[in-house]
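In: Got a predicted model here, sequence first, then my questions.
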Amino acid sequence: MTTEHDQRQPRVVLIIIALMLGMLLASLDQTIVSTALPTIVSDLGGLEQLSWVVTGYLLASTVSTPLWGKLGDQYGRKHLFLAAIVIFLIGSVLCGLSQNMTQLILFRAIQGLGGGGLMVLAQAIVGDVVPVRERGRYQGWFGAVFAVSSITGPLLGGLFVDHLSWHWVFFINLPLGALALFVIAAVLPGSANRTKHKIDYAGIVLLGAATSCLVLMTTWGGTTYPWSSPVIIGLIAAALAMLAAWVVVEKRAAEPVMPLRLFRLRAFNMSSIIGFVVGFGMFGAMTYLPLFMQIVHGVSPTASGLHLLPMMVGVLGTSILSGQLIAKTGHYRMYPILGTAIATVGMFLLSLLDEHSSTLTMSLYLFVLGAGLGLVMQVLVIIVQNAAPYRDLGVATSGATFFRSIGSSFGVAILGSVFTARLNDDIAELAGRTTFPPGFTPAAVQSDPTTLQRLPPELAADFLHVYADSIARVFLVATPVLFVAFLLTWFIPEQPLKQTVGASDLGEGLGTASAERSSLEEVERGLVQLAHADLRRDYYRRLGQLAGLEELSPQGVWIVARLGAHGGWMRATELAERGQVSRAEGRPYVDQTVAAGLVRRSTDGNSLRLTPEGERIHERLLLHHRAGLRLLVADWGPDPELNALVDRVSPQLLGSKTDAP
């Protein structure tokens, strides 16, 4: 006889794999394009527009994320997720077919619009299809997706450019996305659960438009247009007007995209500014370092992706380490202070690079920068969550992630303007003191950096120095920005760490898109992770003692808990599988519970169920288990919603599959 669990499990795993594929595509496209940019510029021209290939995607995904989350709650996540995949794939096809930089930037924005939906809905759907008792395991898988995409994105981009073409950086999404689309359409059940929202459309549009105006202003100001030009002044005026209108709208909105009361929290303000700077530094470096390596040092796109690995290893390593240390000690303030200090030093070291710097030197400097950024990234979300009141926990979390994402957009755009301005100045200076070969113009080097390879050695060396100096200026300008963040970290208040906040989420730390969870969902995520960790630490021995079952082994207590959670008859083979032991290994413990009068066997000996006494003991175990969970959420204060949460998840967590003693 096949149990419902046996039938459901393969389908759930298939859905999870498809969701992870969708999230991998969205997160990968934040980084995979970086090592392909020099080749794209060589093919399409438009070096001065390079930054917008990254910025267009980041802006669209960031601004659309809140809308995807609310629409998914209101109209069902399955069809919204399918729509996000389709939009993402359409954008990917168009990006790969782009004939100029303007088209590529526009299509990257379309791709980013779909990517925002993939990120937020994939994480939300997990809660729809995975029982609470198994959710902690899958949360770890999604965190791993962010880690893998951060490390492998630049390397994969280089491999595609070297062995296929830059177009395949986008075309590779098609088979993977089509597979995810097919699986989700065929296997994911539609959910009848709907949450009505009064969606803050005006707030989302105004905030997105104001941000876009500011990014355009920082991109064009001083390069494409003078700072005093009507275009730049108009962008500034439009941004200010829309921000003012946004403030008015948010005061009146029933569900504001970002409640203004959050800005009365010093921890939120400091974390948002610091997060903005962290995004600024990380994506600014990731965008222009491949350009430096491929043009100045002449390495292949694949090699430039390998050169970025020390930075991403540093980010990942210290992010994991800081999260674990915070969960263990309960103290977090020192990590952003230390992290921004190290990142400032790392960014300054990068500004010292030139055409003669060795690979080892670059790798060391990149690791220093990555280690510093990693110490900050994981912690900022924790700081905001710990400071926010329960009612604002969800929007505070997404707000902190929003500012880091916007910082990434600004970083790429502003540093792109710095690069372009410095490159123009250096080339103008070089033209004033150098006689160029007949038919050669410096503009050719700006539109297609690969022409350097066809220049006479002396002239090529001059242009290599020009490029090295221009990119080094990018890092030099970013250094004081990171130093300002270091100064601001001293104003972060440290408060006692709430227990559910201490359950770190690697995905939240590394991703640039928020999961857009509600306050209840945020607490539930932390509660489930804490409960799973506690269930693996001799929990059933302690629970048995609380329930007065000292004569019963921890394995026996687990059997009673598992049978009680299942209800009715349960096959002995399924019980053994859930306990991750063979039936023969588990038989002595079953015999113990049978002898104690808590469990009885079926006539054929192949099924088990609780006796009336066993059901009474199970209720006692559940009572003590529920009391322990209430302690984990007690620091949020009394709230009927949290009490209902504990009542709902406690029966599902007790006797779960992965916690057998």
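Out: Perfect, thanks for sending it.
In: When you work out contacts or count neighbours from here on, use the C-alpha atoms and nothing else.
Out: Noted.
In: how about the helices of the stretch 401-550 of the chain, start to end?
Out: Counting by DSSP state H, counting those that start in this stretch, the stretch 401-550 of the chain has helices at residues 442-447, 457-489, 506-510, 519-535, 539-546.
In: Between these, which shows the greatest average number of neighbours?
Out: Counting by mean count of other CA atoms under 10 Å, helix 506-510 has the highest mean neighbour count of the helices of the stretch 401-550 of the chain, with a mean of 24.
In: Put this next to the previous one:
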Amino acid sequence: MKASEERVGDQNNMPTEKPEQTRLDVGDSSRLLNGWRLRSVTLSIALAMFLVNIEVSIVATSLVSIVNDLQGFDRIGWVVTSYLITYTSLIIIWSKFSNAFGRKTCMICTLFIFVAFSGGCGGSQSMTQLIICRAFQGIGAAGCVSLGLTIAYEMVPQHDYPKYAAILSSVSALGSLVGPLIGGAFSERVSWRWIFLINVPFGFAVCILLLVSIPNGFPYQGQEISHSRTGVRDSPLASARSLDILGSFCLLGASLLLVTALLEAGATFTWRSAPTISLFTLSGILWIAFLLQECHLSRSRYKITEPIFPWEFFKNRAWMGTLLLSMFSGAPYIVAIIDIPQRFQTFGVNEFGAGVRLIPFNLLIALGAVVVNIIAGKSRIPPIFLLLVGVVCQVIGVCLLSSITTTTTVPSAIYAYQILTGLGIGIMFGLCLVLPPAVIDNKDFALCAGAVLQFRVFGGALGLAVASTVGNNYITTQLQHLLPPDQLSLVLKSTGATSLLPEPVRHRVIEILVHSYNQRMRVLIGFTAAQLIALAMLWRRPQISLVRNDSTASNPNLAGDDGDEASSHANTN
């Protein structure tokens, strides 16, 4: 092993180890998996990501049954958002924890948390209990997705990234595809509680599979490679001291307070009330504190504590563009899988039927992610042009979804709108997973993979919070002059209360509900259009490419001054 390292160092005319370097050598084949281990770990990661992603969409067709049972339509947004807040805030944090305590240990730990609180969700007796358990369920989900993608990066060579990105993207999209069907079937024929309880047996089975298949010490098995910047392998306790606890607290607190303010303003509190202003103010202070903390740690001469979001990220225009693309594409995905089934259920379609009608959207996300990775991996088309196609599809699709005005039934054209929007989202999801190695130095696979996913989920949580606020404010404003306070309260707690209203009033209430969905969709026009700005940040001459140049691959010295970029397989045509 040492001899091979010396040969690699001589060939590249540079030392094999850098004291300030924390990344794995992507050219070191000793860390790669093969045979039964590769197949078993791939299956384990795929199943874990399937279970996690299904939890976002499986709730979509079950929300009506949940809020009817637990009496809390005015808090319906929290059933999804409480999951997304912790999911959003902890993806990068779990990535950093895995550097200290190991990929295998953290992956199993996160899956166990997810499974345990899935059981708690299934046993909840109130909306408060369900929201709290969903928040803890999101903690486990964040680690499952972040570490699953990290392990996938580290177990295969770089030229296999598009293939594995296609596999994981399609698995995630499959979860979104079957989630509404499973949720609708359980809610209609058994109980909504089984949409959570089903995770328990399958989750424990995946835990056992991960325990058996992932090598101990992965991806450092058989290597003397440091977990830290000192060049010496630290103990887990010493590595834990390098975690950015303050930055993690600021990131979690800022995200939580911001989403809370957006969800509660206009519902529990007025926009100009002291609680709303306080939430926004405290969130802003924590965001500033987070940025100052990351800047301080990144520029400190003594690298004792490692930042969870290095300041160098802000200086890399292409990398920030990738993160913003991931964030802005998360909003239409989350809002659409919640709103489309509810739109159908407003007109009397049952839960399972609403899930069936969401198939075109989720199917095109899966197909889009797979096809775009095949095209990107086999052709020399720069990703920026493929991403532009995805953005255009999303903008047009969302505009069309926000234009539905019929108040007696859902037009069949909605399926074409779903196909167009889903295709655009699938393209974005698929490419954002494979872009990081092409635009940044691979100092930390875990951090980079976690950042892409964290921005996506944060965008989804932010988009859902804004859309829910706009929709709820519209409904309250329109209905307060139409219904007495007691009937308005019933409608806000459960859409099923509309069946108790007299016919002329009932028709008007349904009309208002339909228009509220359009109001929520119009919020997404801004999120999708903003992707054009993020896309412009990826523009360079020559363009970024995911296909390796043979000359650069065969002779790393051709990279010249861009050695870091070449070493991470960032190639341009």
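Out: Yep, it's here. None of these values were measured; they are calculated from a predicted model.
In: Please state their TM-score.
Out: TM-score for the superposed chains, counting by TM-score structural alignment, normalised by the length of structure 2: 0.79, backed by 509 aligned residues with a CA RMSD of 3.4 Å.
In: sorry, back to before: can you list the helices of the stretch 401-550 of structure 1 in TSV and add distance to I110 of structure 1?
Out: Compiled in TSV, the helices of the stretch 401-550 of structure 1 are given as follows (distance: least, CA to CA, whole Å):
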stretch	distance to I110 of structure 1
helix 442-447	25
helix 457-489	28
helix 506-510	23
helix 519-535	29
helix 539-546	49
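In: Could you say which one of these comes nearest to L291 of structure 1?
Out: helix 457-489 (8.2 Å; CA to CA).
In: Superposed on structure 2, what's the mean shift for that closest one?
Out: Here the mean offset of helix 457-489 of structure 1 against structure 2 after fitting is 2.6 Å, by mean CA distance after the TM-score superposition for structure 1.
In: what about the closest residue to L632 of structure 1 other than its chain neighbours, distance to S92 of structure 1?
Out: Using CA to CA, 6 or more residues apart in numbering and skipping residues adjacent in sequence, the residue nearest L632 of structure 1 is Q499, 6.0 Å away. Distance of Q499 of structure 1 to S92 of structure 1, computed by CA to CA, to the nearest Å: 42 Å.
In: just to revisit the earlier point, quick one: closest of the helices of the stretch 401-550 of structure 1 to V249 of structure 1.
Out: Of all the helices of the stretch 401-550 of structure 1, helix 519-535 comes closest under CA to CA, at 22.1 Å.
In: what's that closest one in contact with?
Out: 132-133, 135-136, 390-395, 499-504, 629, 632-633, 641-642, 645, 653, 659 (CA atoms under 8 Å, 6 or more residues apart in numbering).
In: before we move on, back to that, so Q499 and S92 of structure 1 - more neighbours on which side?
Out: S92 (29 against 20; other CA atoms under 10 Å).
In: Tell me the counterpart of that one in structure 2.
Out: By TM-score structural alignment, S92 of structure 1 lines up with S118 in structure 2.
In: list the helices and strands whatever helix or strand that match lives in packs on?
Out: S118 of structure 2 belongs to helix 103-122 when assigned by DSSP states H and E. Under the contact definition 3 or more CA pairs under 8 Å, 6 or more residues apart in numbering; DSSP states H and E, helix 103-122 of structure 2 sits against helix 76-101, helix 127-155, helix 194-197, helix 199-213.
In: Just to check, the match of S92 of structure 1 is in contact with A135?
Out: No: the criterion here is CA atoms under 8 Å, and S118 of structure 2 misses it with A135 at 10.3 Å.
In: what residues are up against the spatially closest residue to Q125 of structure 2 that is not a sequence neighbour?
Out: Sequence neighbours aside, L70 is the residue nearest to Q125 of structure 2 in space, at 7.2 Å (criterion: CA to CA, 6+ apart). Counting by CA under 8 Å, 6+ apart, L70 of structure 2 makes contact with Q125, S126, M127.
In: Run those past structure 1 and keep the common ones.
Out: For the contacts of L70 of structure 2, the contacts that persist in structure 1 are Q125, S126, M127, with contact defined as both residues aligned by TM-score structural alignment, their matches' CA atoms under 8 Å.
In: how deep is the second one tucked in, by neighbour count?
Out: In terms of burial, S126 of structure 2 registers 15 neighbours under the definition other CA under 10 Å.
In: Which residues are in contact with it?
Out: L70.
In: how close does the equivalent of E511 of structure 2 over in structure 1 sit to F292 of structure 1?
Out: Alignment note (TM-score structural alignment): E511 of structure 2 maps to H465 of structure 1. Relative to F292 of structure 1, H465 of structure 1 is positioned 11 Å away (CA to CA).
In: and if you look at T359 of structure 1?
Out: 12 Å.
In: same check, this time on A443 of structure 1
Out: Relative to F292 of structure 1, and taking CA to CA, A443 of structure 1 is found at 18 Å.
In: Let's check: the centremost residue of structure 2 is which one?
Out: V457 (3.5 Å; CA atoms, centre = their mean).
In: Can you name the residues that contact that one?
Out: L84, Y87, T88, M327, G330.
In: In structure 1, what residue corresponds to it?
Out: Per TM-score structural alignment, V457 of structure 2 is aligned with S405.
In: And for L257 of structure 2?
Out: Match for L257 of structure 2 (TM-score structural alignment): C213.
In: ok and the host helix or strand of its match relative to helix 50-75, angle-wise?
Out: Using DSSP H and E, C213 of structure 1 sits within helix 201-220. Angle, helix 201-220 of structure 1 to helix 50-75, by axes from the mean of the first three to the mean of the last three CA atoms, to 10 degrees: 170 degrees.
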